[in-house]
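S.K.: I'd like to go over a predicted model; first the sequence, then the structure.
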Amino acid sequence: MSTTSSTFGGQLLVVGVLAQVWQLSGSSVAVGAIGLANAVPTVVFGMIGGALADGLDRRRLVVLSTVGQLLSAALLAWHAFAGIRSLPTVLILVAVHAAFLGLSAPVRRTFVATLLPPRLVGAGIALTHLSSQAAMLAGPAAAGVITARWGAGACYALDVLALAIALYGVWRLPAAARPGGEPTRPGPRAIWEGWRFIGRSPALAGSFLTDVFATVLAMPVALFPAINAERFGGNPDTLGLFLSAIAVGGIAAGTASGLVTRSRGAGLIQLLAAGVWGVGIIGFGLAQPLWLALGCLAVSGAADTFGVIARGALVQAATPDSHRGRVSAAELALGISGPDLGNFRSGVVAGATSPAFAAVCGGLMCVAGVVGLGLLNRPLRRFRLPGSPDSTRSPA
């Protein structure tokens, strides 16, 4: 309940900020600055939050950071309703909101593994991802209607309500949501130790590298406007269908997530899912009829969901609780920066060649990277989740 409510409210805030910044500036550069105001604080404070999660009471940390998000959303609502036309203030409040989100995000990722028995961790991650996908599908649609009728301030106000619900959900968590083992003293050394732990674990390092191949090499979102203009008349409705197709594929895969949770070969599933993602992007780059382009994106969205669930289960299973916060923070940092870098790569390649070439070559590089990693990284390929007779942990 807490994560779903927080995600839904976050989507309301994202759309509200986009609408307000465009209204205040009329500048695409200013709208692009929103991404910077979000990404940098989320990554920086996400690393800090991961270190804190391994040394402090996790439940209390999420409660305090959620209160910070709630207050910053309330200030955004006040700013909008008061009619203050200050773009810097909006961006600063967005950055503050993102910083508190970064503090809580890696901690939230540890809750499934600490509250559920090992055999149910995969199912718990699948359910969490499915609920988040549903919130991400419904949130923007609702936000568009709310913004059109009542303005961005209404979106911010509803985000405050959603965060209040999320706060109640975290407050009700049992004490099992606290870190186990010897508490870690937060600081740069603790953060570095988390990255060293990942480097010493072939399964973890391979899992993260698989995600890098899929996002940095084959992220297609930056190509959507150009491909839409070249092939499908540039209709904004069609552009929206591209994003919806990925989400629909993800939700469909989420309903079939038992295929992942019942199969304990998380590493192999993640590799296969990343490969299918790349193939789907190749198909999208080559597709001429709209139905085929949307179908390829839906397949990629489904593969992405299977990959995210498998990676999440593998990361939690391969990481002892003493390092779980820091490793989750590293996963968060890669999850945020990877797509941004991938979209930048796609845009640069498309500018030098063509959007279709950027999509196809990105998908081919993703598939090649995944195949090579699968052949060379045996611990990742053979990693088994707890719950089966032959399950083993990756050496740390």
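M.R.: Good, I have the coordinates.
S.K.: only C-alpha atoms for contact and neighbour calcs from this point on.
M.R.: Will do.
S.K.: For the stretch 101-250 of the chain, which segments are assigned as helices?
M.R.: Taking DSSP state H, counting those that start in this stretch, the helices of the stretch 101-250 of the chain run over residues 121-150, 152-171, 188-200, 202-216, 224-231, 236-255.
S.K.: Distance to Ala368 for those helices - can I get that in CSV?
M.R.: As requested, the helices of the stretch 101-250 of the chain are arranged in CSV below (distance: least, CA to CA, whole Å):
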stretch, distance to Ala368
helix 121-150, 27
helix 152-171, 41
helix 188-200, 22
helix 202-216, 9
helix 224-231, 23
helix 236-255, 22
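S.K.: closest one to Gly55 among those helices?
M.R.: Closest to Gly55 of those, according to CA to CA: helix 188-200, at 9.6 Å.
S.K.: second one coming, line it up with the first:
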Amino acid sequence: MDTSENSTAERPDADDGTARQEPPRARGWRRWAMDTRPLRRPAYRRLWTSTIVTAVGSQLTAVAVPKQIYDITGSSAWVGYASLAGLLPLMVFALWGGAIADTMDRRRLLLITNTGIAVTSLLFWVQAVAGLDSVPVLMVLLALQQAFFGLNSPARTASIARLVPAGELTAANALGSTVMQTGAVVGPMLAGALIPVVGLPELYLIDAVALCATLWAVYRLPPLPPLDSTVKRRAGWREVAAGFRYIGLHKVLLLSFLADIIAMVLGMPRALFPQLAAETYAPYGEGLALGLLFAAIPVGAVLGGLFSGTFSRARRHGLMVIAAVVAWGVAVTGFGLSDSLWIAAAFLAVAGVADMVSMVFRGAILLSAATDEMRGRMQGVFTVVVAGGPRLADVLHGTAGSAFGPRAAVVGGGLLVVAATLLLATVTPALRRYRV
């Protein structure tokens, strides 16, 4: 391992306020292009490269599991039950994993959890090749995989602040978020193309093999132990509760979580996409409509990431979060009012751009406003909010769509997002006043 990567010059900590002098700012169109300065730092570059593999490979498994369950049962309900089976372990172990990430070397935790994810993918392949055709086995493996992911995610994200200086946190978040959104687009398309060629079991095997590259990249990271090694820390549920108390005492952190909950719970209309594709946009072809609706938000997010150069120059991170969530609500409202499929997809793409902006600046706030000994727990809560919000939205929008019609439910949700966000910003000014 390169010992130069362990020096503070190579990986300055955000906590000490020291950062290398920034290079001259780009001019012209380069001002808008993605800020790639964090990739000049070998340690961050390795972590980011491993994210590319994970983003695409995980989507192969995310497609293969519901496809296999549907092939066995012929029931979409069982596909939904499987999704719920993975949600509870994800939430529980993300909270616990955040506490663990604050007590031990985060590189070591990443090695352990990535190994667990890879072994689980290999077990998915074994059961598929063996022809077990067992939904309970699939659900147990899915729960195990999501538990490892819950342990992994807080440590991975919390490590970023130890690998890049404070001035590059926003750019690093934009790079990571863009890769994840690209994986959400490319992964399912690649899975759809590979299933007829190599078969469904091989998707699991490709994911498992790809995770070996992730393990090698993580192995090459510098050690990331707690900054204050003299303090003895535990990782029990008392420490998890301390993380929630920390959020309550720091308004800007609490408000950043509330802003995301408002956007995702009230304004994520994906549960209504099948009905809208079958009814409102049926003249365009149900298959085409459904594909466009599901792809539009991640495509918009990727475009937002590619033109995220201005993010690094923004200092009022809280105001950027508020503006992005309001823009999300306006775009969702426009989507609900659209009769044309192409205009509807364009509004969803705009919503994707807004979601990317919100994601990047909320992530930067969590990394900069929290101390290093709390970053793991903050990222654990972040994982729970990101995973749980859309699922709650599915229930809320599905119920509202059945009661009032899908378009009324979408428009109502979008307007509620705008109203609730503006009210939050007015009543509690801490978020809108927050500067990096």
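M.R.: Happy to help now that I have it. Everything numeric here is computed off the predicted structure, so don't read it as measured data.
S.K.: What's the TM-score once they're superposed?
M.R.: Superposed pair, TM-score by TM-score structural alignment, normalised by the length of the first structure: 0.95. Supporting alignment: 384 aligned residues with a CA RMSD of 1.0 Å.
S.K.: what's the matching residue for Trp277 of the first structure over in the second structure?
M.R.: If you follow Trp277 of the first structure across to the second structure using TM-score structural alignment, you land on Trp328.
S.K.: quick one on the thing from earlier: what would the helices of the stretch 101-250 of the first structure look like in JSON lines with mean neighbour count?
M.R.: Listed next are the helices of the stretch 101-250 of the first structure as JSON lines, based on neighbours: other CA atoms under 10 Å:
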{"stretch": "helix 121-150", "mean neighbour count": "19"}
{"stretch": "helix 152-171", "mean neighbour count": "22"}
{"stretch": "helix 188-200", "mean neighbour count": "16"}
{"stretch": "helix 202-216", "mean neighbour count": "24"}
{"stretch": "helix 224-231", "mean neighbour count": "16"}
{"stretch": "helix 236-255", "mean neighbour count": "19"}
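S.K.: do you know which of these lies nearest Ala329 of the first structure?
M.R.: Ala329 of the first structure lies closest to helix 188-200 among the helices of the stretch 101-250 of the first structure, at 8.9 Å (CA to CA).
S.K.: That closest one versus helix 202-216: what angle between them?
M.R.: 90 degrees (axes from the mean of the first three to the mean of the last three CA atoms, to 10 degrees).
S.K.: what's the mean distance for helix 188-200 of the first structure versus the second structure?
M.R.: Its aligned residues in the second structure lie a mean 0.5 Å from helix 188-200 of the first structure after superposition (mean CA distance after the TM-score superposition for the first structure).
S.K.: In the second structure, which residue range corresponds to that helix?
M.R.: The counterpart of helix 188-200 of the first structure in the second structure, using TM-score structural alignment, spans residues 237-249.
S.K.: got it, and stretch 253-261 of the first structure?
M.R.: Under the criterion TM-score structural alignment, stretch 253-261 of the first structure matches residues 304-312.
S.K.: and if you look at stretch 125-141 of the first structure?
M.R.: So stretch 125-141 of the first structure is aligned with residues 173-189, judged by TM-score structural alignment.
S.K.: And for stretch 337-354 of the first structure?
M.R.: The aligned range for stretch 337-354 of the first structure is 388-405, by TM-score structural alignment.
S.K.: Okay, buried residues for the matching stretch please.
M.R.: 388-394, 396-401, 405 (16 or more other CA atoms under 10 Å).
S.K.: Just the ones of those in helices?
M.R.: 388-394, 396-401 (DSSP state H).
S.K.: residues contacting the nearest residue to Ile282 of the first structure once chain neighbours are set aside?
M.R.: Leaving aside its sequence neighbours, Ile282 of the first structure sits nearest to Val360 (CA to CA, 6 or more residues apart in numbering; 4.4 Å). Shown in contact with Val360 of the first structure (CA atoms under 8 Å, 6 or more residues apart in numbering): 281-286.
S.K.: Please, which helix or strand holds Val360 of the first structure?
M.R.: Element membership for Val360 of the first structure (DSSP states H and E) is helix 355-376.
S.K.: just checking, Ala420 of the second structure touches Ala263?
M.R.: No - counting by CA atoms under 8 Å, Ala420 of the second structure does not reach Ala263; the two are 9.2 Å apart.
S.K.: Pull the distance from stretch 195-204 of the second structure to the chain's centre.
M.R.: Relative to its chain's centre, stretch 195-204 of the second structure lies at 26 Å (CA atoms, centre = their mean, to the nearest Å).
S.K.: ok, the nearest residue to Val252 of the second structure once chain neighbours are set aside to Gln145 of the second structure distance?
M.R.: The shortest distance from Val252 of the second structure to any non-neighbouring residue, by CA to CA, 6+ apart, is to Leu431 (5.1 Å). Using CA to CA, to the nearest Å, Leu431 of the second structure is found at 35 Å from Gln145 of the second structure.
S.K.: What lies in contact with stretch 335-352 of the second structure?
M.R.: 280-281, 284, 289, 292-293, 296-302, 304, 327-329, 331-332, 334, 407-408, 410-411.
S.K.: buried set for that stretch?
M.R.: In stretch 335-352 of the second structure, counting by 16+ other CA under 10 Å, buried: 335-338, 341-342, 344-352.
S.K.: Which strand or helix spans the aligned partner of Ala351 of the second structure in the first structure?
M.R.: Counting by TM-score structural alignment, Ala351 of the second structure corresponds to Ser300 in the first structure. For Ser300 of the first structure, the host element (DSSP H and E) is helix 290-318.
S.K.: post-alignment, that helix versus the second structure, mean distance?
M.R.: Counting by mean CA distance after the TM-score superposition for the first structure, helix 290-318 of the first structure comes out at 0.5 Å.
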